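Trainee: predicted model follows, preceded by the sequence.
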Amino acid sequence: MMTVASKKLRGAKALFSLACAAALLSSCSQFQSGEGNGLASDDAILADEALVDQWAAYGGTHYERRFSPLKDINAGNVNELGVDWYVDLPNDVGLVSTPLVVDGVLYFTGNLNVVRAVDAVSGELLWAFDPKVGDALAKKSQAGMSHSRGLSFYGDKLFTATFDGRLIALDAKSGKEVWSVRTFPEDAALYITGAPKAFAGKVLIGNGGTEAGPTRGFVTAYDADTGEEAWKFWIVPGNPEDGFENAAMEMAAETWTGEWWRHGGGGNAWHGFTYDPEFNTIYIGTGNGSPWNRNIRSPGGGDNLFLCSIVALDADTGEYKWHYQTTPGETWDYNSNMDIVLADLKIGQRDVKAIMHAPKNGFFYVIDRENGKLLSAKPFADVTWASHVDLETGRPVEVEGARYEKNLASIAPGPWGAHNWQAMSFNPETGLVYIPTQHMGVGFSDAGFDRAKFQAKPFRGGTGTFLSFPEDQPRDYPGSLLAWDPVKQEKVWEVPHDTFWGAGTLTTAGDLVFQGLADGRFMAYNARTGEKLWTFDAGLGISAPPITYKIGNRQYIALLVGFGGGFSGLGGPDAANLGWSYRTHTRRLIAFALDGKAKMPDQPPPLVPKPLVSDFVPDARLAKAGNNLFNRGKIEGMCWGCHGAGAISGGAAPDLRASPVMLDSAEFDMVVRQGMRTQSGMPAFPELTDEELESIRHYVRWEADAAAATARK
């Protein structure tokens, strides 16, 4: 079954919660934002979209709509927007965070999880908190993105989760640490890039790491006041011989085959948490399989619950309520960690408490959030792996050969997804959802793998697949902004983009949609027609979503500017050619207002680093061994996860082909094995042998020489 009937809320406590929620939602205007008048008022504030002086949750409110009723800035005057104030962030690189605004203070997180609080009217720095992630990275063989997508606010506390696995509560006024807990063992091949989710007196956090080894995903809720663990929910079942944690895991195990626990199973929930105050439910968007290839992790088939699902849990206990699985038995990295947006929709003659969800697999889902029943599902982008979703069974109807059991399968979307973590928004006045959409097809194959012997190891990782990129792509543009009608399940308008990796969206009652692009433009569109109304050149790629708030008589639009996320880390020519090379351009927090007059220094022009030409003669044998280590070998993401596939950096880290460090074996040793630059986000890898270290150096210089030779032609 794709769905399981919702269990009725039981007991006086649950009934009281529902009654309080209803009462408070209708009268929460009596509360002032951030006063923390008990748990109920905190959740009422976080559920109230009428409070325009704040942006207190990742998606604005508990409903994750990224909608504001503000209309001071509107389709008629948005062309008068200007920079009101800005903050230079010279030590940051990729910025993907959603800022929060509470009681006149704007909070945001930058690289290595440094949290800052600034005055929301002037940008004046009030405090900064450094969790010393560089020190933590020095203690484990972990490489990857040291960024964070955001924070959470509850009562008088701000919550941040660090890349190395800590959940930290800060006093919102002073920035002082109140408590800190470790959410997974220090030596686990896991990491955190997502925002915590605060709700009902608790804070929830998950983790990433599906590709980093044999991981078994889970989420944990902690008491917001004390940091004590409240409950934990495992996403996939473990070894049956160890027993099952609950009935949900016992049920899920029936959908797995073989010795899946040897491979972990995956399902890591690194993003996509939504709290529903009306049903006292937390919805978890779950991840893909570990490894990706189902032929390896579950060789006899099976749906592999709860991969690629929305799982509804009781907010108080973490008890399973229901689930809907978007991609049964997934084998393409089609996770469902994307936004879970709540809204009341009129579908036919029925008023529905709905979930809207646009995961990687390319289908837009509308689900009854009371019981998990699928109401509709249609492709919002090019989808060739399945023809449609059967509404009777809730299952996608797969195209023959899409699972690459025997041959290469060229399908769309690819692992980047038709929609990734970049936030979509929902405007209840237009009735439309605004989705940052991606158009990329990929070839999947497992030819050459010994499926029976494949075994990922911690920090070595491995997906169990080979990827290729066909010349024939779904469209002649890689990305777009899509306005989608969730009731009619159809496109209303679409704006093609010349670049991939468009940022998340914001929509307002002023008939506006805002979005930043990888090419550095910040755009405002008419929310009803898609007409381009305003463009601002930020001089640097944008990956973070904007927010809006009003203080006094002024509405502000705030945005972090700094090309980041997986596209900048995994690199390659498309990312590199944008020209946002490592530390060339100043990252910034920018606040816009009508008639803003602040003068920002111009950014340098885009720069694509040129490989150094030297007398270094790389050895072919060592270069081949270094290729395996750099791109897919001993440690997952050891080099290419930050420095780019093929040593072509997308800007998240230096382009090593242009680095003089590669010409000095002693200095290279200091950086890579001895951790000379851990405070910049470069972890140490002391386990590398002398020959392995030298082989990486030879590989990079081999690529540098090849690029230089190509440039001379």
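Mentor: Received it, and whenever you're ready, just let me know what you need. Numbering: from 1, shown residues only.
Trainee: could you use CA atoms for every contact and neighbour count after this?
Mentor: OK.
Trainee: could you report the neighbour count for the residue lying closest to N526 once chain neighbours are set aside?
Mentor: The shortest distance from N526 to any non-neighbouring residue, by C-alpha to C-alpha, 6 or more residues apart in numbering, is to L512 (5.0 Å). By other C-alpha atoms under 10 Å, 27 other residues sit near L512.
Trainee: isn't L512 up against Y525?
Mentor: Yes. With contacts counted by C-alpha atoms under 8 Å, L512 reaches Y525, the gap being 5.7 Å.
Trainee: list residues touching both of the two?
Mentor: A75 (C-alpha atoms under 8 Å, 6 or more residues apart in numbering).
Trainee: for the residue nearest to N526, give its distance to H419.
Mentor: Computed as C-alpha to C-alpha, to the nearest Å, the L512 to H419 distance reads 21 Å.
Trainee: on the three-state scheme, E703 is what?
Mentor: The assignment at E703 comes out as helix when based on DSSP: H, G, I helix; E, B strand; the rest coil.
Trainee: so how far is T710 from it?
Mentor: 11 Å.
Trainee: more neighbours: the two, which one.
Mentor: Taking other C-alpha under 10 Å, E703 and T710 do not tie; E703 has more neighbours (20 against 9).
Trainee: wait, that one sits on A647?
Mentor: Yes. With contact defined as C-alpha under 8 Å, E703 reaches A647; the gap is 7.0 Å.
Trainee: here's the one I want to compare it with:
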Amino acid sequence: MKDATRTCLLCCLISLAACEPPGNDALPPSTSQTSKVTADVAWRVHGLNNAETRFSTLTDIDTGNVDQLELDWYFDYPTQRGLEATPLVIDGVIYTTGSWSMVFAHDARSGELLWFHDPQVPRDWAVHLCCDVVNRGVAYQDGTVYSGTLDGRLIALDAGSGELAWQVQTTDPDKPYSITGAPRIVKDRIIIGNGGSEMGVRGYVSAYAVADGELLWRFHTVPGNPADGFESESMRQAAETWGGGAWWDIGGGGTVWDSMAYDPELDMLYIGVGNGAPWNRQIRSPAGGDNLFLSSIVALDPDDGRYLWHYQTTPGETWDYTATQHMILANLNIDGAERKVIMQAPKNGFFYVLDRVSGELISAEPYATVTWASHIDTQTGRPVETAQARYTEGDSGLQLPGPIGGHNWHPMSYSPQTGLVYIPMQDTPWVYAADENFEFRQGYWNTGTDNLVASLPDDPAIRDAVLASVKGAIVAWDPVKAEPRWRVDHAGPWNGGMLSTAGNLLFQGNAEGNVVAYAADSGKVLWSFDAQTGVVAPPVTYRLDGRQYVAVVAGWGGALALVGGDALTAGPIPNRSRLLVFSLDGDASLPPAQETPVVFNPPPLDAEPEQVARGKALYLQYCVYCHGDGVVAGGAVPDLRALTAEGHEDWESIVIGGRHWKQGMVGFSDALTKQDSIDIQSYVIERAHHALRADR
């Protein structure tokens, strides 16, 4: 079947499930090595290979025929939240994940659903997530599929049937940890991290036995309470870079929520470490310090988790500048010598090339607009910060990048054919200011910064000027010359991950709702497909029975889709959760998109200005992370300004009572009073009236 009718079967299966109790080389082969024309080619690991290059040697589809690419089949998923997974394709089966940590297996030729597994994540766990109920994919080894769940479990499924083989809780269930990243397999170990820094947790990465889920080792990324002793010498040394506060009460952060890579020749595992908890270093470590290993690339021994080396991209992190972004291994000729390198474009806006044997800095130059630092000192490896970037006295002013980053989780790709790294870059500014009334609340956002200062103002002139600086692009980066080769601009930020091929092709989905093929050497647009929804996930490619396919999961969502609001210059973007698969002789088509217009019909506003202002402050503390700045939804969740009369009547039962917890909207009875709820509602009503006035 090649149409959306299979969705009905899947919905039935999910309904039934809801009733139940809750090996590859490190580096890609040379492009001179071509596979046999009819040989099947799989996508067996997350980044295609351990080096995470996302470069395929397939050439059946190339610049000469890519304009003939057509939809071969698609599958509609019964959810409407963000899809970020990299599918794996093994022995003719596509394994991928969807919203709420569901796992799906499809026939890679026809799209037939072979099985799906719903891990029954409690829907109210969504309150502990920073960035949508997403999952970035599975790992596979010897007939078993491994995946993480939003509530912190690692599950092992039989690849043939989807039946649960075993599961293990990798986190403390009493703390607001989450898992959204894909696990990696190194030898006989499954490596998995977690998320939740802002919610108040301490980061770590763990290794489990593939056979039975036995915990083999754990590496903490930030120190705990010194009075309790340290798990390792590396934690004792890291503690010397923290000081003046009880960071362990908040957790410290440093979660390993996405990127990893492995070099089997060096036998080194590389992990990317996230931001501090709270973001604001003045609160968590008032005496200053680098706060290791926040915002660092760390090399570990995969056998025992022993620390080998680190490089900190943002010492004393205080801006949510994570280093969890995609890392790529390559061998480059630099200054006449071959260097084994690891490359990363973390949130802070600089592209780093490091020696992956030692961690030595080779180059670091800005790939996005950067105002918080003038440059990276190549002698010390440290950024040279600009005045007031740390917002210790007053706000930072409009600063780039903001917490969304110059590059977020969306994977890059490295083509040894062109020598370029393709970065889904974005400029998303922010105004940082300290929250003078900060009070830690575990399980809720704890940034230590003032969202009221960061919120877009109503003044049209200022608002338009800020939004004009919001951009998105593909940057083709030359890692040897440490400079961009070419650039393709997008309408806005939050565009999809990258895939490059030996056919001189570069594939990417974007926030405008298109899947696009470019010439990898120039950026020329060669082909485009209307996906009817924003695409944030990275494409993959595979060959079966002599046919090359390109596949991507499409479904708008993630951090910016929740909080972005007006920052999405293309406007609110619909979510239509699908798996799309293309081939040169495809003959499928999508049904016409059904657009549902947003209608604002708010009740009268009878609140005083002071009440609306108080509601705004509370909204920015508790609601903005899902419902958007200025109550302008990005498209992944309902627009509160369009709430019906019935919705307003039920407001208290939803906000305080948790009436819609099964959709992830929990009750805030432990944080908000009835009057708080009324004030927030008044602000939402005021925003709806503001939208009506703007439309006239």
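Mentor: Received it, and whenever you're ready, just let me know what you need. Note that the structure is predicted; figures quoted are calculated from it, not measured.
Trainee: what TM-score do we get after superposing?
Mentor: Between these two chains, after superposing, the TM-score reads 0.89 (TM-score structural alignment, normalised by the length of structure 2); 654 aligned residues with a C-alpha RMSD of 2.4 Å.
Trainee: how about structure 2, which residue sits the furthest from its center?
Mentor: D606 (40.4 Å; C-alpha atoms, centre = their mean).
Trainee: now do the contacts for I282 of structure 1.
Mentor: Applying C-alpha under 8 Å, 6+ apart, the residues near I282 of structure 1 are 273-276, 312-315.
Trainee: how many neighbouring residues does the corresponding residue of structure 2 for K353 of structure 1 have?
Mentor: The alignment partner of K353 of structure 1 in structure 2, by TM-score structural alignment, is K340. K340 of structure 2 is flanked by 19 other residues according to other C-alpha under 10 Å.
Trainee: over to G23 of structure 2?
Mentor: 13.
Trainee: can you tell me how far it is from A51 of structure 2?
Mentor: 11 Å.
Trainee: do D107 of structure 2 as well
Mentor: To A51 of structure 2, D107 of structure 2 is 27 Å away according to C-alpha to C-alpha.
Trainee: S677 of structure 2 too?
Mentor: Going from S677 of structure 2 to A51 of structure 2 by C-alpha to C-alpha gives 49 Å.
Trainee: next: L618 of structure 2.
Mentor: 45 Å.
Trainee: cool, and K481 of structure 2?
Mentor: For K481 of structure 2, the distance to A51 of structure 2 - C-alpha to C-alpha - is 21 Å.
Trainee: same drill for those two, tell me which one is more crowded.
Mentor: Set K481 of structure 2 next to A51 and count neighbours by other C-alpha under 10 Å: A51 wins out with 23 against 11.
Trainee: which position in structure 1 aligns with that one?
Mentor: Counting by TM-score structural alignment, A51 of structure 2 corresponds to Y63 in structure 1.
Trainee: so what's L95 of structure 1 up against?
Mentor: 110-111, 147-148, 542-544, 560-565, 587.
Trainee: do you know how far the counterpart of D91 of structure 2 in structure 1 is from S568 of structure 1?
Mentor: Aligned counterpart of D91 of structure 2 in structure 1: D103 (TM-score structural alignment). In this view, D103 of structure 1 and S568 of structure 1 are 34 Å apart by C-alpha to C-alpha.
Trainee: residues touching L137 of structure 1, list them.
Mentor: 164, 678, 681-684.
Trainee: redo these as TSV? Include neighbour count, secondary structure and distance to E49 of structure 1.
Mentor: Shown next, in TSV, are the contacts of L137 of structure 1 (neighbours: other C-alpha atoms under 10 Å; DSSP: H, G, I helix; E, B strand; the rest coil; distance: C-alpha to C-alpha, whole Å):
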residue	neighbour count	secondary structure	distance to E49 of structure 1
D164	31	coil	33
T678	20	helix	41
G681	23	coil	37
M682	22	coil	41
P683	28	coil	42
A684	24	coil	45
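Trainee: can you list the buried residues in stretch 492-501 of structure 1?
Mentor: 493-494, 497, 499-501 (16 or more other C-alpha atoms under 10 Å).
Trainee: now, among those residues, which is nearest to L578 of structure 1?
Mentor: T499 (8.8 Å; C-alpha to C-alpha).
Trainee: the residue in structure 2 that the closest one lines up against in helix, strand or coil?
Mentor: Aligned by TM-score structural alignment, T499 of structure 1 pairs with G492 of structure 2. What three-state DSSP gives for G492 of structure 2 is coil.
Trainee: my guess is G492 of structure 2 meets L568, correct?
Mentor: Yes. The pair G492 of structure 2 / L568 is scored as a contact, 6.0 Å apart, by C-alpha under 8 Å.
Trainee: which ones are touching the residue most central in space within structure 2?
Mentor: Taking C-alpha atoms, centre = their mean, the centroid of structure 2 lies closest to W409, which sits 3.9 Å from it. Neighbour list for W409 of structure 2: 258-259, 324-326 [criterion: C-alpha under 8 Å, 6+ apart].
Trainee: give me that answer again for 6 Å
Mentor: Residues counted as contacts of W409 of structure 2 (C-alpha atoms under 6 Å, 6 or more residues apart in numbering) are Q325.
Trainee: and A517 of structure 2, by the same measure?
Mentor: 506-507, 526-527.
Trainee: list just the nearest of the residues you listed to L467 of structure 2.
Mentor: F507 (27.2 Å).
Trainee: for the helix or strand hosting I696 of structure 1, buried residues please.
Mentor: In the assignment (DSSP states H and E), I696 of structure 1 maps to helix 690-712. Along helix 690-712 of structure 1, these residues count as buried under the neighbour rule (16+ other C-alpha under 10 Å): 692-705, 707-708.
Trainee: same deal with stretch 555-569 of structure 1?
Mentor: In stretch 555-569 of structure 1, counting by 16+ other C-alpha under 10 Å, buried: 555-569.
Trainee: among those residues, name the ones in helices.
Mentor: Secondary structure from DSSP state H places 566-569 of the buried residues of stretch 555-569 of structure 1 in helices.
Trainee: and which of those residues is nearest to W292 of structure 1?
Mentor: The closest of those, once distances to W292 of structure 1 are taken by C-alpha to C-alpha, is G566, at 17.4 Å.
Trainee: what's the match for the closest one in structure 2?
Mentor: Looks like G566 of structure 1 aligns to A559 there (TM-score structural alignment).
Trainee: list the contacts of the nearest residue to S568 of structure 1 once chain neighbours are set aside.
Mentor: Leaving aside its chain neighbours, S568 of structure 1 sits nearest to G650 (4.3 Å; criterion: C-alpha to C-alpha, 6+ apart). When contacts are counted by C-alpha under 6 Å, 6+ apart, G650 of structure 1 touches 568-569, 571, 575-576.
Trainee: could you rerun that using 8 Å?
Mentor: Each residue near G650 of structure 1 by C-alpha under 8 Å, 6+ apart is listed here: 567-573, 575-577, 580-581, 643-644.
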